[in-house]
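Visitor: following is a predicted model, sequence given first.
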Amino acid sequence: MSRERGDEVGDAKAVRRHPAGIDGRTVKPSLLVLALALLMSVVLPVINSVTPYRHPVRSGEIAELAGGLTLVPTAGWDLGTGALAGHTRTPVGDTSSTELVDGGVDFEVQAAPFSGTPSALLRRVQKISAELDHLRGSGSAAQVYAVRTRQGVVGVGQDFVGVNRQGSVVAFVFAPRGQRPGEGVEIVVAGPKGPISRVRDDVVAMVRSVRVT
């Protein structure tokens, strides 16, 4: 499941416009969100109990989320998929996936071109997630709240609680180098209640560290 450090994930696809402000290149990311939800709901709880991650992030290392976007992982978390700055063989594209893991907690980031607002992006995630509630065991979601990065970019977030796992979904829309459409970033954090509580400060710090370079 884990990849060698420096692997690149994702390439930009041809542009095709769709209604509701969604770029054609977000179709594949939509499927990735669906796969991600299935992965978190069914597969990861089992795999994480038997699969050791052996790519711990060191202090000062930076994850490249997409072209012009980075995140600072908390030292000690394992890089499951994605790329670290200075370790990539080729530039990271504008459609990519990054996974960080700490014990039973998964921190997943999906990045792809998106021309709408953070709220519109969150609604897209919610719609897909709602169809998977039966997999999480009648999960419930809290109110939507504002999330601000250290760079001052404002996004939206929502917490969810299931039978075995709980976590948060956060959505931002950035404009690296003034590009249009912007870059949509979806962050999904999930894990058992105990481990989630233990790494809450790490999660907040990583979410707030997302920035345009």
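Guide: On my side now, so go ahead. Residues are numbered from 1 along each chain as shown.
Visitor: CA only for contacts and neighbour counts going forward, please
Guide: OK.
Visitor: what's the strand or helix carrying residue 125 packed up against?
Guide: Here residue 125, judged by DSSP states H and E, is contained in helix 118-130. Helix 118-130 is packed against helix 27-38, strand 154-161, strand 166-174, strand 182-191, with contacts defined by 3 or more Cα pairs under 8 Å, 6 or more residues apart in numbering; DSSP states H and E.
Visitor: can you name every helix or strand that the longest one contacts?
Guide: This points to helix 27-38. strand 105-114, helix 118-130.
Visitor: just the buried positions in the helix holding residue 125, please.
Guide: 118-122, 125, 128-129 (16 or more other Cα atoms under 10 Å).
Visitor: how about those residues in CSV, adding distance to residue 142?
Guide: Output for those, formatted as CSV (distance: Cα to Cα, whole Å):
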residue, distance to residue 142
118, 17
119, 15
120, 17
121, 17
122, 13
125, 14
128, 16
129, 14
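Visitor: from those residues, pick the one nearest residue 81.
Guide: residue 125 (20.6 Å; Cα to Cα).
Visitor: included below, for side-by-side comparison, is a second structure:
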Amino acid sequence: MNTNQGQGVPVTQIHAATHKHRVPPEHRVLGLDRRTFPPALFVVAVFIIMIFVIPRVDAAIDLEDPVLAGEQLAISDRIVFTPATGWNVEDGFRVTDDGRRHGDATISDSGVSFEISTDTFDGTPDALLDQVEKVTSRTDDPTFRVDGNRTTLTTLTGETGVAQPYGSVNGDGVVAAFVLDGTGLKIAAYGPPAQMTAANDAIQTMIASIRTVEGNNS
């Protein structure tokens, strides 16, 4: 008679089965199989590249659109200005041969933003600036506060406008207004105080470059 029948697997065989698949000591680090590290690290690296690196590269490429020397932006079909060379075009249309695209413009450099927007307006630059300041303080930026006296601006072609410094949570700035042939221009430049001081000459030059053309951005 077989006395082992029904008595199960011997204890020595159970121990052997338990240790059969254990990782050899020379391949263990903190109890983990270090042979699995390279594949795991590869997966982590791919994850980081896909989630963090590629989107940042794409964003940087999409946002880089520097102004080249001599380029102009079309604010309307009859109003253009010359942005500072090297500033980045965030929004706006360059003057092209077909002359069909135009609209509000935003350019920036070193933390300073320069914006021009237009609308129909039949009053004076002073009246337009009053309206801009009132609307801005009530809607766009409740912290907007004028901070200084108004000054007169004159473009290179003799167009006259007004400007006034202001302060807000977005930084120091200056807001200006022109009225050209029934079109009101609101101009705003803002940024941290130190950067605004450094960009002062560029801002004045861009404002002075505003001019009207014959049509179709010629």
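Guide: Received, thanks. It should be emphasised that the depicted structure is a prediction, and the values quoted were computed from it without experimental measurement.
Visitor: of all the helices and strands packed on helix 27-38 of structure 1, which one is nearest residue 198 of structure 1?
Guide: strand 105-114 (9.8 Å).
Visitor: which stretch of structure 2 lines up against the closest one?
Guide: Under TM-score structural alignment, strand 105-114 of structure 1 corresponds to residues 112-121 of structure 2.
Visitor: got the helices and strands packed on helix 118-130 of structure 1 as TSV, with mean neighbour count columns?
Guide: Listed next are those as TSV, based on neighbours: other Cα atoms under 10 Å:
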stretch	mean neighbour count
helix 27-38	17
strand 154-161	19
strand 166-174	24
strand 182-191	25
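Visitor: so for residue 88 of structure 1, which of the ones you listed sits nearest?
Guide: For those, the distance to residue 88 of structure 1 is smallest for strand 182-191, at 20.3 Å, taking Cα to Cα.
Visitor: just checking, what packs against whatever helix or strand comes next after that closest one?
Guide: Following strand 182-191 of structure 1 in sequence order, the next helix or strand is helix 193-198 (DSSP H and E). With contacts taken as 3+ Cα pairs under 8 Å, 6+ apart, helix 193-198 of structure 1 sits against strand 166-174.
Visitor: with structure 2 superposed, average distance for the strand it packs on?
Guide: Strand 166-174 of structure 1, aligned to structure 2 and superposed, deviates on average by 0.4 Å (mean Cα distance after the TM-score superposition for structure 1).
Visitor: now do that strand: distance to the chain's middle.
Guide: Distance of strand 166-174 of structure 1 from the chain centroid (Cα atoms, centre = their mean, to the nearest Å) equals 7 Å.
Visitor: that strand corresponds to what range in structure 2?
Guide: Per TM-score structural alignment, the counterpart of strand 166-174 of structure 1 in structure 2 is residues 172-180.
Visitor: other residues contacting that stretch?
Guide: When contacts are defined by Cα atoms under 8 Å, 6 or more residues apart in numbering, stretch 172-180 of structure 2 is touched by residues 121-126, 128-129, 159-167, 184-193, 196, 212.
Visitor: residue 52 of structure 1 - that's part of a helix, no?
Guide: No. Using DSSP: H, G, I helix; E, B strand; the rest coil, the assignment for residue 52 of structure 1 is coil, not a helix.
Visitor: mind checking how far it is from residue 203 of structure 1?
Guide: To residue 203 of structure 1, residue 52 of structure 1 is 20 Å away according to Cα to Cα, to the nearest Å.
Visitor: surely residue 170 of structure 2 and residue 193 touch.
Guide: No. Using Cα atoms under 8 Å, residue 170 of structure 2 is not in contact with residue 193, being 10.5 Å away.
Visitor: in stretch 76-91 of structure 2, what's buried?
Guide: Going by neighbour count (16+ other Cα under 10 Å), the buried part of stretch 76-91 of structure 2 is 76-84, 87-91.
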